Structure formats: C-alpha cells, structure tokens
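Asks: Pasted the sequence and its predicted model underneath.
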Amino acid sequence: MDYIRLTSIEDPHFTAMHKMMSSIFPAEEVLAFELWKEPIEDPDIHVYVAMNDGKVVGATEYRYYPELRVAMTDFTIIGVMGLGVGRFLYVQRSRDLLRLQWESGTESIGMFAEIYRPQSVSSFKFGNVLSMHPAVRREVLSHIGYQKLDLTYVHPSWDHEGKAVTELDLGFLPSDDALSALPAALISTFLKQYYSALPSKPKEWLEMIAKLDEQSEIDLLPL
C-alpha cells in the first residue's frame, strides 16, 4: 500500500475519499465536498489516503499543535477489510507525527480523538464495513491505549447547521501511561482552536466550554 497526502479537492483521490467518508459516517459528521477546499490546502491539516492497486482503501486526517504539545486524529477510515488498512494507517500516521514533533522541537503529551459511544448511536449502519462499527472501533482504540475524558462531551455538527452532536466521548491517548488527568485549560484551549473553523456553535457546546474553564483538571477514565 501507498500512503499519499491529499492537498486539493481537485485530486481524484479526494473525490474517492470523500465518497467513502460519506458512505460510512453520519451526514452531520461530514464536511461538504466544496467546503474542504481551504482545509485540505492548510499545511497543518494532514489528510492521507491508503492506496492499494490504484484504489483508495482507507484514509486518515490528523493535526499536531506544537504550542499545546497535543495531536488530534480527526478520522480514520477503513474502506476494505482484510488488507491490514487499519494497521497501515496507524503506523504511517505515528511516523509522521514523530516527524512533526521533531521539526517543531517538541514532545507530544498525547493525542485526542472523538470516539462514538455504541449504545448512544441511533443507527449502527456505519457504511458496509464491519470494522467501522462503533463498538469495534471503540475496542480497537481502547486496545491502542485511548481513554476517555470525564466530561459530558458535545461538539458542533460539521454540516454548519450548528447542531449539538452528543453521541461521542472525547478520548485521549497519553504518551505516558502514568498520566491520569489533563488540565481543563488545555482541553478548553484545544477545543476552541479545533472548532474555530465552525461559525455556528450550539449552546450545549458553549456551556461545556464554560464549565471546563471553571475546572482545574479532568480525569482520564477507561473506555
């Protein structure tokens, strides 16, 4: 497999990736095709596809915030089972994140990810790929080392309608297994920066941020 970065919506591989994403994730979690133009050209947003025999079989997006010393996995998509796509994306992303740390002269304390709660998802039809089922993905992320932050999490919908998406936990993969909590200010700062691209924020999100700004730290709990 090849690990190829996408930097333009004009790239035919992007069309294939967006189609795959739209077939797997709920509509409120998918940014419209044309709205990808600026984000995908941002050098700090890393969108890669896994290519096998000329076809897009998986994809991942991530970013690294050197000033906060944290990364964020926006999504990981396994489009075809039985090829080792998940492991391939995990290894390639990890190598690239190490490169970003080295180039910035920083050492990451860990990586955020939004993780579906299977019991809260109204539809279990996350595409036709069993490995993308929320229960499977959650257990894989737990196996990798992700934990969940002890807060009632909500995020603005990516369809720009300002709806509150509530079916997820905010997860964190600590670089040090001994880490048991994160500063609330770090989480708040990260979320404000991460969702700065979305102009419409639901009141539930604003209330969550306000609550974070009043706390000192948030515990990490098992998934």
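Replies: Structure's in. What do you need?

Asks: From here on, just use CA atoms for contacts and neighbour counts.
Replies: OK.

Asks: Name the single longest helix found in the chain.
Replies: Using DSSP state H, we find that the single longest helix of the chain is helix 85-104.

Asks: what helices or strands is that helix leaning on?
Replies: Using 3 or more CA pairs under 8 Å, 6 or more residues apart in numbering; DSSP states H and E, the elements in contact with helix 85-104 are strand 46-52, strand 55-65, strand 70-78.

Asks: Adding distance to residue 143 as columns, could you present these in a markdown table?
Replies: Supplementary listing: the helices and strands packed on helix 85-104 in a markdown table, determined by distance: least, CA to CA, whole Å:
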| stretch | distance to residue 143 |
| --- | --- |
| strand 46-52 | 22 |
| strand 55-65 | 19 |
| strand 70-78 | 15 |
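
Asks: those helices in the chain, which residues are they?
Replies: Ranges of helices within the chain are 12-24, 37-41, 85-104, 134-144, 184-194, 203-212, based on DSSP H.

Asks: Can you name every helix or strand that the first one contacts?
Replies: Helices and strands touching helix 12-24, by 3+ CA pairs under 8 Å, 6+ apart, are strand 55-65.

Asks: Would you enumerate the residues in contact with the nearest residue to residue 164 once chain neighbours are set aside?
Replies: Once flanking residues are discounted, residue 164 sits nearest to residue 156: 5.1 Å by CA to CA, 6 or more residues apart in numbering. Residue 156 makes contact with 162-165, 195, 198, 200-202, 205 under the criterion CA atoms under 8 Å, 6 or more residues apart in numbering.

Asks: The structure to be compared is supplied as follows:
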Amino acid sequence: MTYHRITSIEDSYFASLHKLLQTIFPPEEVLAYELWREPLEDPTIHVYAAIHEGEVVGSTEYRYYPELRVAMTDFTIIGKPSLGIGRFLLRNRERDLAKLAGQSGTTPIGMFAEVYDPFRAEEHAFGGVSPMNPFVRREVLSHIGYKRIDLAYVHPSWDLEGHAVSELDLCFLPQDEEMSSIEADLVAEFLVGYYAALPNKPEEWIRMIEQVRAAGTLELLPL
C-alpha cells in the first residue's frame, strides 16, 4: 500500500478520492470538486490517499498549527474493509505530524477531530462501508485516546450554504493521557482559524464561539 500525497485536483487519483468522499459523507460535509483546488495547493494542508493495486482505498487529511501546538484531523476514510487501511493511515499520519512538529521546533499538545454522534447521525448510511459506520468510527477514536470536549458543538456546513451542522462532537487527543480539561481560548482560537475559509457562518456557530470564549476551561469527557 502506498501513502500518496495529493496536491492538485489534476492529480490522477483525486477524482477517485472525491468520489469516495461523496460515498462516505453526507453532501453538507463534502467540498465541491473545483473548490478543492486552493486547499490542495496550500502547503499546510496535507491530503494523503492510500493506494492499493492502483486504487484509492482510503484517505486522510490533516494539518499542524505550530503556533497553537495542535493538529487537526479533517477526515479519515476507509473504502474497503479487511485491508488494514485505518492502521496504515494512522501510523503514516503520526510519522508525518511528528516530522512537521520537529521542523517547527514545537512540542504538540494534541490533536482535534470531529466525530459523528451515531444517535444523531443514524440517517446517514455512510456508503454502506462498514468501517465508516458512525458507531464504529466513534469507538475507534475512543480506542486511540480521543476525548469529547464538553461543548454543545455545531460547525458551518462545507457546502458553503452557511447551515449549522450539529450531528458531530468536537474531540481532542491529548499528548498527556491524564489531561482532563483544555483551555477554552485554545479551542476558540483553533475553531475561528479552522473555519476562516468558510464565508457564511451560522448564528448558532457564532453564539457557540462566544460561549467558548467566556469559559475558562472545557472538560474532556470519555468518548
């Protein structure tokens, strides 16, 4: 299996990757094909595909914020079961993030991720790919060590319509497993920067950011 970075929509594997994204995620979570051009050319955004026998069978997107000392896993998708794709993506991502942190001379605090609450996302079939079932995904993140940030979370939809998506939880994977809370200012600063690319922000998201900024710390809860 090959860990292949995609930096252009002209990449021969990008069309297959985008189709896989549309299979796995609901429409409001998938950026339109042409709108991927600029993000893929951004050197701080890392999009990798797992290539098996010439086919895109999985992918992960992530970024590292040296000024905040945190990473973000945008997504991890698996197109076929029983190939070890999840572990392959995890280990390669870990190595790459360690390299990025080293190059910036920083020590990471941890990594953010969004994960579906299966009780709120049951209507999504997730393409019928069993590893992408929201119950499975949530348990996998729990096994890795992610914790749920105690926050009524919403985010702006990636279809650029400005809808509030409220079926996910914001989670954090702390470097220190004993860490039980996270600075609210860090969460707010991360979210404002992360969603700066979306022009339309729902009122629910704006209110959530205000509430986060007003808090001192946010508890990290079991996922």
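Replies: Thanks, I have the structure now. From a predicted model like this one, the values you see are computed outputs, not experimental measurements.

Asks: TM value for the aligned chains?
Replies: With the length set by TM-score structural alignment, normalised by the length of the first structure, the two chains reach a TM-score of 0.99; 223 aligned residues with a CA RMSD of 0.6 Å.

Asks: ok, residue 18 of the second structure touching residue 33?
Replies: Yes - the pair residue 18 of the second structure / residue 33 is scored as a contact, 6.9 Å apart, by CA atoms under 8 Å.

Asks: the more surrounded of these two?
Replies: Neighbour count, other CA atoms under 10 Å: between residue 18 of the second structure and residue 33, residue 18 has more, with 18 against 12.

Asks: The residue located most distally from the centre of the first structure: what's it in contact with?
Replies: Ranked by distance from the centre of the first structure (CA atoms, centre = their mean), the top residue is residue 53, with 26.4 Å. Applying CA under 8 Å, 6+ apart, we find residue 53 of the first structure in contact with residue 1.

Asks: Please report how far it lies from residue 181 of the first structure.
Replies: Distance, residue 53 of the first structure to residue 181 of the first structure, using CA to CA, to the nearest Å: 43 Å.

Asks: do the same with residue 188 of the first structure
Replies: 14 Å.

Asks: Name the nearest residue to residue 192 of the second structure, ignoring sequence neighbours.
Replies: Using CA to CA, 6+ apart, the nearest residue to residue 192 of the second structure is residue 209, at 7.9 Å.

Asks: How about residue 180 of the first structure?
Replies: Nearest to residue 180 of the first structure is residue 220, by CA to CA, 6+ apart, at 5.3 Å.

Asks: cool, residue 134 of the second structure as well?
Replies: Using CA to CA, 6+ apart, the closest residue to residue 134 of the second structure is residue 118 (5.1 Å).

Asks: What is the neighbour count of the one you found?
Replies: Per other CA under 10 Å, the neighbour tally for residue 118 of the second structure reads 17.

Asks: After alignment, which residue of the first structure pairs with it?
Replies: Superposed on the first structure with TM-score structural alignment, residue 118 of the second structure falls opposite residue 118.

Asks: give the contact list for its match.
Replies: The contact partners of residue 118 of the first structure, taken as CA under 8 Å, 6+ apart, are 124, 134-135.

Asks: nearest to residue 40 of the first structure, of these?
Replies: Comparing these against residue 40 of the first structure with CA to CA places residue 134 closest, at 25.8 Å.

Asks: how about the closest one, what does it touch?
Replies: Applying CA under 8 Å, 6+ apart to residue 134 of the first structure gives the contacts 116-118, 124, 126.

Asks: Find the pair from these with maximum spatial separation.
Replies: Using CA to CA, the pair of those lying farthest apart is 117 and 126, separated by 13.0 Å.

Asks: so who does the residue nearest to residue 29 of the first structure when sequence neighbours are not counted touch?
Replies: Once flanking residues are discounted, residue 29 of the first structure sits nearest to residue 158: 5.2 Å by CA to CA, 6+ apart. Residue 158 of the first structure makes contact with 28-31, 198 under the criterion CA under 8 Å, 6+ apart.

Asks: Then residue 121 of the second structure?
Replies: So residue 121 of the second structure contacts 134, 167 (CA under 8 Å, 6+ apart).

Asks: and the gap between it and residue 137 of the second structure?
Replies: Note on residue 121 of the second structure: its distance to residue 137 of the second structure, by CA to CA, is 12 Å.

Asks: Residue 144 of the second structure too?
Replies: 11 Å.

Asks: Over to residue 151 of the second structure?
Replies: Per CA to CA, residue 151 of the second structure is found 20 Å from residue 137 of the second structure.

Asks: Give me the more crowded residue out of these two.
Replies: residue 137 (19 against 15).
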